[in-house]
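Asker: Curious how this folds, go ahead:
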Amino acid sequence: MPPSPTCTSVPTSADPAPVAVTCGEPAGIGPEVIAKARALAPEVPFFAIGNPDHFRGSSAEVRVIGAPREATADALCVLPHDVPGPAVPGRPDPAQAAGVISAIARAVALAESGQAGAVCTAPIHKKALKDGADFPHPGHTEYLAALAGGAEVVMMLACDALRVVPATIHVALTRVPEVLTPATLETALRVTHAGLRRDFGVRAPRIAVAGLNPHAGEGGTMGREEVEWIAPLVVRLSEELGCFGPLPADTMFHAGARAGYDAAVCMYHDQALIPIKTVDFAGGVNVTLGLPFVRTSPDHGTAFDIAGRGVADATSMTAALRMAWDMARRRAEAF
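Answerer: Alright, predicted model coming up:
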């Protein structure tokens, strides 16, 4: 798969508005990696949404701004948002949950109004949000879809060497056979195809489809899903969407196989995430395809165990910001 182009040019007056970066869980490594990314991605205009005090003492100078248009690259610009109390590393505070959630909604509103060119979200801690604000969504992806009016979305994990999409996301493995339906898989394929064209500039996408069972069912001897409906669906959509398969998942992620497709659609969470985290653990980016705005996120969690120690790796946050900016510029050029 050819790598996505990396943004290296200086922003111009024709570029979209700066990227809005949500604070994420204040007790995690979000504030640290956002601050570090300011120096690592000087070509990307962005601002953070959160409590400015949660970023003070970081590796970047903090500058409070009153509007997204005031964001500059010579400091970590923060648009103040009500996330009360101190950020205590490794100790999430349920009292901050509502502020963390509303920061995401605010970033989306800014993107939808054109004041932000894209949304990049720092990691959240789902239990803290549920405990503090009864957050009903399994994760960012589902919440963003709800904010977008129930848009049909898929979660893509992307790096230079691989792009993967799980057709089912945050569900227990025992529930995958009931959640994975022909409609679910077709939606994943259609949204992936459209996203590759619109956001990654792939004119004729090639999408590899993984099997559900070992050896892709091996002709029905290790499971009937491939024979009964997965293969027929892929064949029906192959010409329209450039998809092929189902392929045995254990042989489709080595370098030679990856060269034959632009993205792989997998059947469940770990089938997709294990390969990309093995190929590029530090540099993967979470992208939500199907939204009316661009959204990316680093492909890691809150990392409470190292929060506050200054050792967090900002590679994924930096890659997420660069990808968000690339995608925002690509969408802007299309209009």
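Asker: use CA for all of it now, contacts and neighbours both
Answerer: Will do.
Asker: What segments of the chain are strands?
Answerer: Counting by DSSP state E, the chain has strands at residues 19-22, 46-50, 62-64, 76-80, 118-121, 154-158, 163-166, 207-210, 243-247, 263-266, 285-289, 295-298.
Asker: Here is the second sequence; please produce its structure so I can put it next to the first one:
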Amino acid sequence: MRNETRVAITLGDPAGVGPEVIVKALATLPRKALANFVVVGNLEALERAKRVTSVSVNFETVPTDGAVLVDEVPLDAPLPEIGKVSAAAGEASVRYIRRAVDLALAGEADCIVTAPINKEAMNLAGHHFDGHTGLLAHLTGSKSSFMLLASERLNTIHVSTHVSLRGAIERATVERVLATIGAGHAHFMRLGRHPRIAVAGLNPHCGENGLFGDEDMRFLAPAVELAKAKGIDVSGPISADTVFARAHTGAFDLVVAQYHDQGHIPIKLVAFDTAVNVSLGLPIDRVSVDHGTAFDIAGTGKANHVNMLSAIAYARLVAASPRHPAAA
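Answerer: Here you go, the predicted structure:
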């Protein structure tokens, strides 16, 4: 039986910067901490990334003192070329994620950290998902999940993400908004915080009493009242043009954003390098970097590993916190 928490890090698309930011990040950690990690991927890709970045960290496919364990995933093909979109790389990235999910479901990993994947490559390989979110829901048998973007001074959870704006409006139902509030509340309670939550309005000025649309009155306000009845500290809907600034200055711990860009734009403005992506509502814990594969700089060693360090730190925080019954 393991005495320490174990974080599984997936390699991401092997043609992107994932392997580079992983080796850079792990190289900064104390030697004794390396036993708490397993990289799910390929030793060959990690060694290639070490050469590119000129960092020193040991990887082994068997447990070795002072080395990071690699859970080797068979590719049945040569390692994909750096910097190019390909079906082979897409297939590899999906295999890494599938293996990491298996580890987490079996209790052999307490949290997954995912390096970036490329949606085009994944679809070329025949895996037709919107990215990590849809794939993880599929692999865990979950109906849906919630995307939380977390940073030091601003946190936002999304009612919808990778859908059209029209689709996002349709998804802003009482049930979905209430579920999103509940997922965010449960997560913060699990981390030992009683969050002050604000629900961002969907329409300009929350619709101005129906002048600019009535969705805020019909769907968002009832969801807020139902959440309050459950004892959740939640306010709203609050006009989206002010609520993020108020949260950033300390008025709220979490903002419920109604759609992808409403939540992503403010947090990327204030915490571009440090915000991490956290999946809530799954039977496993998953944290991700909040950047892409960056094929244009892959293989140059220039990729910044600060976001991977943030993801690792948040994953260790989550892994050390018992799952709250409401979040299970």
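Asker: sorry, back to before: turn the strands of structure 1 into JSON lines, columns for distance to Gly219 of structure 1 and mean neighbour count.
Answerer: Output for the strands of structure 1, formatted as JSON lines (distance: least, C-alpha to C-alpha, whole Å; neighbours: other C-alpha atoms under 10 Å):
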{"stretch": "strand 19-22", "distance to Gly219 of structure 1": "47", "mean neighbour count": "30"}
{"stretch": "strand 46-50", "distance to Gly219 of structure 1": "51", "mean neighbour count": "29"}
{"stretch": "strand 62-64", "distance to Gly219 of structure 1": "60", "mean neighbour count": "18"}
{"stretch": "strand 76-80", "distance to Gly219 of structure 1": "56", "mean neighbour count": "25"}
{"stretch": "strand 118-121", "distance to Gly219 of structure 1": "42", "mean neighbour count": "30"}
{"stretch": "strand 154-158", "distance to Gly219 of structure 1": "29", "mean neighbour count": "26"}
{"stretch": "strand 163-166", "distance to Gly219 of structure 1": "23", "mean neighbour count": "26"}
{"stretch": "strand 207-210", "distance to Gly219 of structure 1": "14", "mean neighbour count": "26"}
{"stretch": "strand 243-247", "distance to Gly219 of structure 1": "11", "mean neighbour count": "22"}
{"stretch": "strand 263-266", "distance to Gly219 of structure 1": "19", "mean neighbour count": "26"}
{"stretch": "strand 285-289", "distance to Gly219 of structure 1": "32", "mean neighbour count": "27"}
{"stretch": "strand 295-298", "distance to Gly219 of structure 1": "38", "mean neighbour count": "28"}
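Asker: I'd like the ones you listed as a markdown table, with distance to Arg198 of structure 1 appended.
Answerer: Shown next, in a markdown table, are those (distance: least, C-alpha to C-alpha, whole Å):
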| stretch | distance to Arg198 of structure 1 |
| --- | --- |
| strand 19-22 | 18 |
| strand 46-50 | 22 |
| strand 62-64 | 34 |
| strand 76-80 | 29 |
| strand 118-121 | 14 |
| strand 154-158 | 14 |
| strand 163-166 | 15 |
| strand 207-210 | 15 |
| strand 243-247 | 17 |
| strand 263-266 | 14 |
| strand 285-289 | 10 |
| strand 295-298 | 13 |
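Asker: quick one: which of those strands is nearest Val33 of structure 1?
Answerer: The closest of these to Val33 of structure 1 is strand 295-298. By C-alpha to C-alpha, the value is 9.6 Å.
Asker: What residues in structure 2 pair up with the closest one?
Answerer: The alignment of strand 295-298 of structure 1 onto structure 2 (TM-score structural alignment) spans residues 286-289.
Asker: Quick one: distance of the matching stretch to the chain centre.
Answerer: 4 Å (C-alpha atoms, centre = their mean, to the nearest Å).
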